[in-house]
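Novice: I'd like to go over a predicted model; first the sequence, then the structure.
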Amino acid sequence: MRWTIKPKPERSEVDRLSKELKVDGLVAHLLLQRGINNYGDAKKFFRPELSDLHDPFLMKDMGAAVERIEKAITNNENILVYGDYDVDGTTAVALMYTFLSNCHENVATYIPDRYVEGYGVSFQGVDFADDNGFSLIIALDCGVKAIEQVNYAKSKGIDFIICDHHRPGDRLPQAAAVLDPKREDCEYPYKELCGCGVGFKLIQALAHKKAKTIDDLTPYLDLVATAIGADIVPITGENRILAFYGLQVINSNPRIGFRAIIDQIKKRTLTITDVVFIIAPRINAAGRIKHGQHAVNLLTETDYDQAKKFAEEIEQFNTDRRGLDQEITEEALQQIKDNKEEKRFTSVVYNEQWHKGVIGIVASRLTETYYRPTLVFTKSGDKLAASARSVKGFDVYEALEGCADCIEQFGGHKYAAGLTLLEEQFETFKQRFEKVVSETIDPLLLTPEINIDAQIELRQITPKLMRIIRQFAPFGPGNMTPVFLARGVQDTGYAKGVGEDGKHLKLTLTQKGSKPIGAIGFNLGDKLEVVKNKNSFDIVFSLDENEWNGQVSLQLKLRDIR
């Protein structure tokens, strides 16, 4: 890995903030790197307040959206809550449906079928609304580019309210309201909300009209925090507040559906990382293996016994998903080896039998192995469909634009995209994609980079430092877990490989003047020779806690060793 140490803040600034906050220099250093340079900023960072959430009416079209929903409720119209099949979409649908059904009987939900309708607002979904007498559709986590679908709905007398967070195209749909902080004419102060976050702003505005306070909406924040974590949006500003309080709800009083999942996994306290790697994959598995509506059913259920059944169903979907994911990843890696493509700039693999619901996960796994732009193709009807994943710093969407003449259609963003093409175009596309990437990528980007906050001595690591760093959470883009570098450390002589085939590395480290401290290096078992015989070496790590037999101790979570 490439080790990159972040720029150091000015010494005078570190001293000033350290004095102002009464914290040590290392903590001040970490805060300054996160843009926190005074007491007021630090207070907002460590003690987020729901009262600091922005006025929802600052969002363009919010007034029109509230007015149209109030009209629908007054006139007893049927409202269809429509959302994407991923975690952001299904949590947003659950949030909007739960809120509206508390004050209006005629509300239903609709999640498009991943395999039949594909992503976003579908004509089939509009036909469903028309056939069942819905006159208002609220679309969540999708819709900002659905120009034709919204016009089609309009021709049938159906209005749309769109709550999206994706970048709009040149034109906006002719909807009753388009809520999207990324609209160029929207002056909403925080631009990084996820789809469920935009949905939350809408219920915040509706609640305000009913003289409810933000505290009345706290029970919905378990859904919002889950969407923030799963959609990998920055955990800064408003997202930090929503995630902070949402985690409290998940850990103290989660909705019945979440409780059914948590009871299954038997974990005591969940962090945002647990939400991303434990809760989110289960919710996602419904749409990948069966249908996203199963996730909505779980998240809106109010009877525990029924929720338990739904959670068991979803657990099975997740088990199936894991099995497929592992099987297809192994086949794809073998395909790269068989075709002797280890030295290429790209990985492009195809098998018509691969399950479309997991090719995105497989693309991510291949990227972890070979660390280069990757596409995984499967058969979809009479065409081939692919998921693309990229490496940090390289725009895969732009690379696909360079291959546009051999693609039927594509969409996505810098690091993840999807595309379809005709089977006869596959070989031409594969060669073109390799050529475009090889000519445009900086070779440095083909080695994973690890960003380091500060170089420290092991003696600086104390329970007090750990307590403070724990308060930096929730972690995520814009506020990653602090990563440190320590030079010239030694193992006490008992380093060993642990886990299957000694895949992981367990050791106890010392440095001149420090007490021994335990460390674990996941997937670093191959570094055992480097650390043996009391060799001196450098480590990059984050701080972690190890719980064993009811005892909690500090340990280092190693990221890399030299």
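Specialist: Cool, the structure landed.
Novice: drop to CA atoms for contacts and neighbour counts, all remaining ones
Specialist: Will do.
Novice: the longest helix seen in the chain: which residues count as buried?
Specialist: The longest helix of the chain (DSSP state H) is helix 304-338. Buried residues in helix 304-338, counting neighbours by 16 or more other C-alpha atoms under 10 Å, are found at 306-308, 310-311, 313-318, 321-322, 324-325, 328-329, 332-333, 335-336.
Novice: ok, stretch 555-562 next?
Specialist: For stretch 555-562, burial by neighbour count (16+ other C-alpha under 10 Å) applies to 555, 556, 557, 558, 559, 560, 561.
Novice: list the helices and strands the longest helix of the chain packs on?
Specialist: helix 256-265, helix 280-289, helix 293-300, strand 347-350, helix 359-370 (3 or more C-alpha pairs under 8 Å, 6 or more residues apart in numbering; DSSP states H and E).
Novice: who wins for proximity to residue 453 among those?
Specialist: Across those, residue 453 has its closest neighbour in helix 359-370 (22.8 Å, C-alpha to C-alpha).
Novice: and stretch 31-50, how far out from the chain's middle?
Specialist: Centroid separation between stretch 31-50 and its chain, computed with C-alpha atoms, centre = their mean, to the nearest Å, is 23 Å.
Novice: let me redo that: stretch 162-172
Specialist: Here stretch 162-172 is found 20 Å from its chain centre; the criterion is C-alpha atoms, centre = their mean.
Novice: list the buried residues in it.
Specialist: 162, 163, 164, 165, 166, 168, 172.
Novice: on that earlier part again, dump the buried residues of stretch 555-562 into TSV; add secondary structure as well.
Specialist: Below are these laid out as TSV (DSSP: H, G, I helix; E, B strand; the rest coil):
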residue	secondary structure
555	strand
556	strand
557	strand
558	strand
559	strand
560	strand
561	strand
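Novice: hold the first one in mind and look at this next one:
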Amino acid sequence: MRWTIKPKPEPQQIKQLADVLKVDGLVAQLLLQRGITTYEEAKKFFRPELTDLHDPFLMKDMDVATARIEKAMTNGENILVFGDYDVDGTTAVALVSSYLVQHYPNVATYIPDRYDEGYGISYKGVDFAEDNGFSLIIALDCGVKAIDKVAYAKAKGIDFIICDHHRPGNHLPDAIAVLDPKRDDCSYPYDELCGCGVGFKLVQALALNYGDTIEDLLPYLDLVATAIGADIVPITGENRVLAYFGLQVINTDPRIGFKAIINQIKKQTLTITDVVFIIAPRINAAGRMKHGQHAVNLLIETDINQADVFAKEIEQFNFERRNLDQEITAEALVQIIENQEEERFTSVVYKESWHKGVIGIVASRLTETYYRPTLVFTKSGEKLAASARSVKGFDVYNALQECSDCIEQFGGHKYAAGLTLLPEQYGPFKAKFEKVVTETIEPHLLTPEIKVDSLISLKKITPKFLRIINQFAPFGPGNMTPVFMAEGLHDTGYAKGVGEDGKHLKCRVSQSTTATMGKGEKSFDAIGFNLGDKLSVVQDGNRFSAVFTIEENEWNGNVSIQLKFKDIK
């Protein structure tokens, strides 16, 4: 791994902010590195307020969207709330539909089938709307590129309101309204909302018309926080406010569906990391293994007994998903080794029997193993479908754009995308993708990077310091958990491998000179997951450096500070 220490702000800047906030210089440095330079900015960071949320009518087309929904309600039209099958899409559908039905009965939901219809707005979904008398479709987390499908709907007399957060193409669909903060002509102050976040802004705008306050919308923020975590959008600005209050809802008064999931996992207080790795995979598992509508049904359920039934079903989907994920990852790794592709700049693997619902997870696993832009293909009808994942600093979406002559359809983000192509295009695509990546990627990006916020002396690590660091949460892109580096460490004699086959490293570290060794210097327990092979680095009194985060560890009722090693050398 590459260790990169972030630039340190000017000493005068650090002192000035430390004096204003009455905090330690290191805390001031961490804040400055996150773009926080004034007392007011720090106050908003540490004490978010719902009033910090922007006026939803600043978003282009919001006035048109709300007017069309009100017209539908006045005229007794049927409204179909349509969303993608992933966490962002299903939470968005649950949010908007459950808000609308509080005010109007003629509302239904629709999630496309991952296998039969694929990603986003589908012709089958539009046909369903026509067959069942829906004249307005609200599309969430999809639709900004669905020009043909929106035109198909319009010819049938069906209007679209699109709420999306993906990059638009050169032309927008002919919808009644296109709510997307990434539109070039949209001057909304924050453009990093997830799809559920854009759906929330629509609800916030409708609420203003109904006389509901922002506090009345608090119960919906558990859904928004979950989508923010799952969709890996920056937890900055408006997303930070939404995630902060959404986590409070999850931990104090979550919706019935979340209660049922939490009852299954038996965990008390959830962080955004828990939401990402515990809640989100379960919601996602429905769309991966069966159908995304199962997730929506759970998230809008108001009876705890029925919700428990749904949650047990989803737990089973997640169990099946985990087994498939492990099995396919193992097969894909064998394929890479047997084809002697370890030296390539990309990993592109294919097997027609692989389950389409887990190829995205497998792509992530392969990226972790070989650390290069990765695509995992499977058969999907008459075509091949793939999930793409990238390494930090490399835009896989742009790379796919360069290969568009070998692709039928693609979409996504900088680090994650999906595509389909014809079987005969697979060979040419694989060759071209390798060529494009080889020619455009900077070689150092193929080595994982750990960004270090600051060097630290162990004596600076105190319960008070950790309490302040914990107030930086919720953590995520744009505000990652602070990572520190300490030099001249030595193990106090407890180092050992723990877990299956000694896979993890456990030790107790101190930092001192040879002259002061053992004379009351500060020491901390440390755990290094997947660092068991580095046991020899810390044994026999060796001096070493480590990069780590600082956390509380609770064991047998005792709470202590623990260092969580990310790497050592």
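Specialist: Cool, the structure landed. The structure presented is a predicted model; accordingly, all values stated were derived computationally and were not measured.
Novice: host element of residue 13 of the second structure?
Specialist: Element membership for residue 13 of the second structure (DSSP states H and E) is helix 11-21.
Novice: mean distance, that helix to its aligned residues in the first structure?
Specialist: Helix 11-21 of the second structure, aligned to the first structure and superposed, deviates on average by 0.6 Å (mean C-alpha distance after the TM-score superposition for the first structure).
Novice: could you list the residues in contact with the helix or strand that that helix is followed by?
Specialist: Following helix 11-21 of the second structure in sequence order, the next helix or strand is helix 25-33 (DSSP H and E). Outside helix 25-33 of the second structure, the residues within contact range by C-alpha atoms under 8 Å, 6 or more residues apart in numbering are 8, 9, 14, 15, 17, 18, 37, 42, 453, 468, 469, 482.
Novice: how about stretch 187-196 of the second structure?
Specialist: 54, 58-60, 88-89, 91-93, 95, 140-142, 163-165, 181-182, 223-224, 227-228, 231, 233-234, 237-239.
Novice: and the helices and strands packed on helix 304-338 of the first structure: which comes nearest residue 384 of the first structure?
Specialist: Per C-alpha to C-alpha, nearest to residue 384 of the first structure of these: strand 347-350, 8.8 Å.
Novice: from the chain's centroid, how far away is that closest one?
Specialist: Worked out by C-alpha atoms, centre = their mean, strand 347-350 of the first structure lies 24 Å from the chain centre.
Novice: the second structure: matching residues for that strand?
Specialist: Using TM-score structural alignment, strand 347-350 of the first structure corresponds to residues 347-350 of the second structure.
Novice: superposed on the first structure, what's the mean shift for the matching stretch?
Specialist: Per aligned residue, stretch 347-350 of the second structure averages 1.3 Å (mean C-alpha distance after the TM-score superposition for the first structure).
Novice: that stretch: which residues count as buried?
Specialist: In stretch 347-350 of the second structure, counting by 16+ other C-alpha under 10 Å, buried: 347, 348, 349, 350.
Novice: circling back: give me the buried entries from the contacts of helix 25-33 of the second structure.
Specialist: Among the contacts of helix 25-33 of the second structure, the ones that count as buried by 16+ other C-alpha under 10 Å are 14, 15, 17, 18, 37, 42, 453, 469, 482.
Novice: which ones are touching the third one?
Specialist: When you say that, I think you mean residue 17 of the second structure. Residue 17 of the second structure touches 28, 37, 38, 39, counting by C-alpha under 8 Å, 6+ apart.
Novice: touching, residue 538 of the first structure and residue 487? I think so.
Specialist: Yes. Contact between residue 538 of the first structure and residue 487 holds when scored by C-alpha atoms under 8 Å: they sit 4.3 Å apart.
Novice: more crowded one of these two?
Specialist: For residue 538 of the first structure versus residue 487, the count of surrounding residues by other C-alpha atoms under 10 Å is larger for residue 487: 17 against 14.
Novice: just the element for that one, please.
Specialist: Under the criterion of DSSP H and E, residue 487 of the first structure resides in strand 484-491.
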